[in-house]
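What follows is a predicted protein model with its sequence.
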Amino acid sequence: MRLATIGTSRITHQFVKAVKQTGRFDFVGAYSRSEEKAKQFSDEFGGNLNFSSLNDLANSNSVDIVYVASPNGLHFQQVVVLLKAGKHVICEKPIFSNVNEFDEAVKIADENKVYLFEAIRNIQTPVFKTLQQELPRAGKLRSAVLQLIQYSSRYDQFLDGKVTNIFSPEFAGGALEDLGVYPLYVAIALFGEPEKVAYYPIKLSSGVDGSGTVVLAYHDFICTVLCSKITYSDAPSEIHGEKGSFRINNSSNIARLEWIDAHDKVLEPVAEHFEADDKIYEIGNFADILEQNDKTEYLKLRNLSRVVLKTMETARKQNGILFPNDKD
């Protein structure tokens, strides 16, 4: 399939490099509001198309699927144009601002017989797959602490008075949307939809959360999710059961899994797989679904995306963190 991109940022560079590594899609071109940037990006990766008009990209007969990595607040508008034109879409996390947008986009995708994916790499890694298989070893689960705390250089700009996209409600920014989505995906992929959600954010003057703690309540255990763009920690994440605990190195780049028995307290390596660009796994999964028309796997991913988005929307609206695309 012939793939084009929206966005020319670092994450788009990483995605196209991973596409090249897998060989599962053929990169053909890029879109940017700046024609010069689109051409520069396309040339860098061997594409022969560049677009400065979204409609031209959507209507191109030389493009089958589009990877969207624009600012969060632009995702819905751009994705809908592409879906209506019959393009498959891979949209970078967080896929949309709210569930209303998600449901409308899914309806349009189904009507046009195309696939809509959310790019979220952590749940596709080999080590995460091992964690899913090994989880029953922990016995009855009682608690989990999943975190992603990464200081952002853009916070320095924020402190100097410049509000960049990631700290702007206009572009659906904030710590929960940008970082919290990773540990939330881990939690919901492993434990399912929580019964209750409570969020305790540190709100910035721009109106979004710079950091925060999400409490996910299940029937007989609690999962705590910590996310921050204004502090830093490299502490691991843990899942605690009555028979023992699992530890993962990081909620976004899941590369190492360890086990600690509740009785002998011995730390045991379970799985380790470091990949320079772990986007190759999600790309492979999306390509398999498209090639095999695997509706079962597609619907599983789609339903997971919806629950994660619903959880984030609930959490931020509890605290008056609102985006322009939100509806009452």
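Thanks, I have it. Since the structure is predicted, the reported quantities are computational estimates derived from the model, not experimental observations. Numbering: from 1, shown residues only.

CA atoms for contacts and neighbours, from now on please.
Fine.

Phe246 against Ala262, yeah?
No: if you go by C-alpha atoms under 8 Å, Phe246 and Ala262 don't touch, sitting 10.5 Å apart.

Looking at these two, which has the bigger crowd around it?
Set Phe246 next to Ala262 and count neighbours by other C-alpha atoms under 10 Å: Phe246 wins out with 24 against 14.

take the one below as the second:
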Amino acid sequence: MKYGTIGTSWITDAMIEGANYAGCMRLGAVYSRDLARAAAFGAKHGCSAVFDDLHAMAGYDGIGAVYIASPNKLHYEHCKLFLEQGKHVLCEKPLVVSPEEERALRHMAEERGLVFLEAMMMMHHPERDAIKKALSGIGTITTARLDFSQLSSKYPQLKAGGMPNIFNTQLGAGALMDMGCYCFYPAVEWLGMPTEVYAHAGHVHTGADGWLSCLLVYDQEIHANITLSKTGQGFAGSEILGDEGSVVIDFVVELRGVWLRRKGGEQERIIRDYTRTELMAAEAQDFCDYIAGEKRGEYRHMQRVAKEVCALNHWVKERAGV
């Protein structure tokens, strides 16, 4: 299947590499607002069909799908355009900025028989079921700590008084929108939806949230503490605690460094580490399989979790005043 791309950043390079590794997707078109940039990016990846007109690429018969990696605020507009033109959509996180937008796009895709998927590679991890199995063996879960704190490469520019895109509220950026889903997905996937949410954000001079903490409370008296930061580098990782042991995760974004540690001190590695390319290849392969009508139950599950994560993200956004 041939696909087009929106965006020419490193994440698009990584997605193309993953899709090539999977072998089921081939780059068929490139879009950038700057045609010269689109041409240079296309040449790097062996693609000659380049566009600076988004509507023209959406109507291009040479592709059947699109990978969207534009600024957060533009996701709804771009997804809607390509779904209207009959293209399957794989969109970078966050899928959209509100539950209403998610619902509208999901219904549009369903009506047209199209696949509409958030690009969340941890959900396509080849061994993700092993983590669920390990969680079932740590007894009664009471507490979870999920963290994604990564000092932004644009932080020096921010400190100098600039306004890099990832700290620009007009583009829907900030710690919650850029990073929250990496903790919300495992929270929803492993623990379900909370009944109460408490949240507080810290803001940088642009008005964007640079760091955020929230507490998710569940009916079962489980407490999940989530911390996000673009202004500091975290090293502690994440952990889900039960009365018989804990599951420890060094880097939740890629489910890397995952261990089962029992209360008696024994420990075992649950899954091996996968490269980003391998994870994005698994994501691309699942996307192709969903389009082919395979793994229907899994696709419905992915849509349900995406819907709940979008709702949770909005809930936290309201509580934190972001």
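Arrived safely. Quantities reported herein were computed from a predicted structural model and do not represent experimental measurements.

Quantitatively, what TM-score do the chains reach?
TM-score of the superposed chains, computed with TM-score structural alignment, normalised by the length of structure 2, equals 0.96; 320 aligned residues with a C-alpha RMSD of 1.3 Å.

what's the neighbour count on the counterpart of Glu291 of structure 1 in structure 2?
Taking TM-score structural alignment, Glu291 of structure 1 has Ala292 as its aligned residue in structure 2. Counted by other C-alpha under 10 Å, the residues lying close to Ala292 of structure 2 total 11.

for Asp234 of structure 1, same thing?
11.

quick one on the thing from earlier: what are the neighbouring residues in contact with the match of Glu291 of structure 1?
By C-alpha atoms under 8 Å, 6 or more residues apart in numbering, the contact set of Ala292 of structure 2 is empty.

now it: how far from Gln285 of structure 2?
To Gln285 of structure 2, Ala292 of structure 2 is 11 Å away according to C-alpha to C-alpha, to the nearest Å.

swap in Val50 of structure 2?
In terms of C-alpha to C-alpha, Val50 of structure 2 sits 24 Å off from Gln285 of structure 2.

before we move on, what about Ser149 of structure 2?
Applying C-alpha to C-alpha to Ser149 of structure 2 and Gln285 of structure 2 gives a distance of 29 Å.

Same check on Glu278 of structure 2?
From Glu278 of structure 2 to Gln285 of structure 2 the distance is 10 Å (C-alpha to C-alpha).

before we move on, what about Tyr198 of structure 2?
37 Å.

what's next to the lengthiest helix in structure 1, contact-wise?
Longest helix in structure 1, counting residues (DSSP state H): helix 295-317. Residues outside helix 295-317 of structure 1 that contact it (C-alpha under 8 Å, 6+ apart): 94-99, 102, 116-118, 176-177, 181, 184-185, 188-189, 193, 197-199, 214, 289, 322.

Looks like Asn55 of structure 1 contacts Leu83 (just checking).
No: with contact defined as C-alpha under 8 Å, Asn55 of structure 1 does not reach Leu83; the gap is 11.4 Å.

Neighbour count: those two, which is higher?
Legend: neighbour count by other C-alpha under 10 Å for Asn55 of structure 1 and Leu83, higher for Leu83 (26 against 13).

my guess is the more buried one meets Asn112, correct?
Yes: at 6.9 Å, Leu83 of structure 1 counts as touching Asn112 under the criterion of C-alpha under 8 Å.

Tell me the spatial nearest neighbour of Arg261 of structure 2, not counting adjacent residues.
Gln267 (4.3 Å; C-alpha to C-alpha, 6 or more residues apart in numbering).

now Gly207 of structure 2
Thr169 (6.7 Å).

Strands along structure 1, start to end?
Ranges of strands within structure 1 are 2-6, 26-31, 49-51, 65-68, 88-92, 116-119, 141-149, 196-203, 209-217, 222-228, 237-241, 244-248, 256-261, 267-272, based on DSSP state E.

With respect to Leu159 of structure 1, which of those lies nearest?
Leu159 of structure 1 lies closest to strand 209-217 among the strands of structure 1, at 11.7 Å (C-alpha to C-alpha).

relative to strand 196-203, how tilted is that closest one?
In terms of direction (axes from the mean of the first three to the mean of the last three C-alpha atoms, to 10 degrees), strand 209-217 of structure 1 departs from strand 196-203 by 160 degrees.

tell me the angle strand 209-217 of structure 1 makes with strand 141-149.
Going by the same axes, to 10 degrees, strand 209-217 of structure 1 makes 170 degrees with strand 141-149.

What is strand 209-217 of structure 1 packed up against?
In this structure, strand 209-217 of structure 1 packs against helix 175, strand 196-203, strand 222-228, with contacts taken as 3 or more C-alpha pairs under 8 Å, 6 or more residues apart in numbering; DSSP states H and E.

tell me what the second one is packed against?
Under the contact criterion of 3+ C-alpha pairs under 8 Å, 6+ apart, the helices and strands touching strand 196-203 of structure 1 comprise strand 209-217, helix 295-317.

If we use 6 Å, what do you get?
With contacts defined as 3 or more C-alpha pairs under 6 Å, 6 or more residues apart in numbering; DSSP states H and E, strand 196-203 of structure 1 has these neighbours: strand 209-217.

Same question for the first one.
When contacts are defined as 3+ C-alpha pairs under 6 Å, 6+ apart, helix 175 of structure 1 packs onto strand 209-217.

mean deviation of the strand it packs on from structure 2?
Per the superposition on structure 2, strand 209-217 of structure 1 and its aligned residues are separated by 0.9 Å on average (mean C-alpha distance after the TM-score superposition for structure 1).

same thing with stretch 301-312 of structure 1?
Mean for stretch 301-312 of structure 1 is 1.0 Å (mean C-alpha distance after the TM-score superposition for structure 1).

For that stretch, buried residues please.
Neighbour-count burial for stretch 301-312 of structure 1 flags Leu301, Arg302, Leu304, Ser305, Arg306, Val307, Val308, Leu309, Lys310, Thr311, Met312 (criterion: 16 or more other C-alpha atoms under 10 Å).

Can you report how many residues neighbour Glu84 of structure 2?
15.

Check the burial of the closest residue in space to it that isn't next to it in sequence by counting its neighbours.
If the residues on either side of it in the chain are set aside, Glu84 of structure 2 comes closest to Met108, at 7.9 Å by C-alpha to C-alpha, 6+ apart. The number of residues packed near Met108 of structure 2 is 16, by other C-alpha under 10 Å.

which residues touch Lys2 of structure 2?
Met25, Arg26, Leu27, Gly28, Ile63, Gly64 (C-alpha atoms under 6 Å, 6 or more residues apart in numbering).

again, only this time at 10 Å
Taking C-alpha atoms under 10 Å, 6 or more residues apart in numbering, we find Lys2 of structure 2 in contact with Cys24, Met25, Arg26, Leu27, Gly28, Ala29, Asp61, Gly62, Ile63, Gly64, Ala65, Val66.
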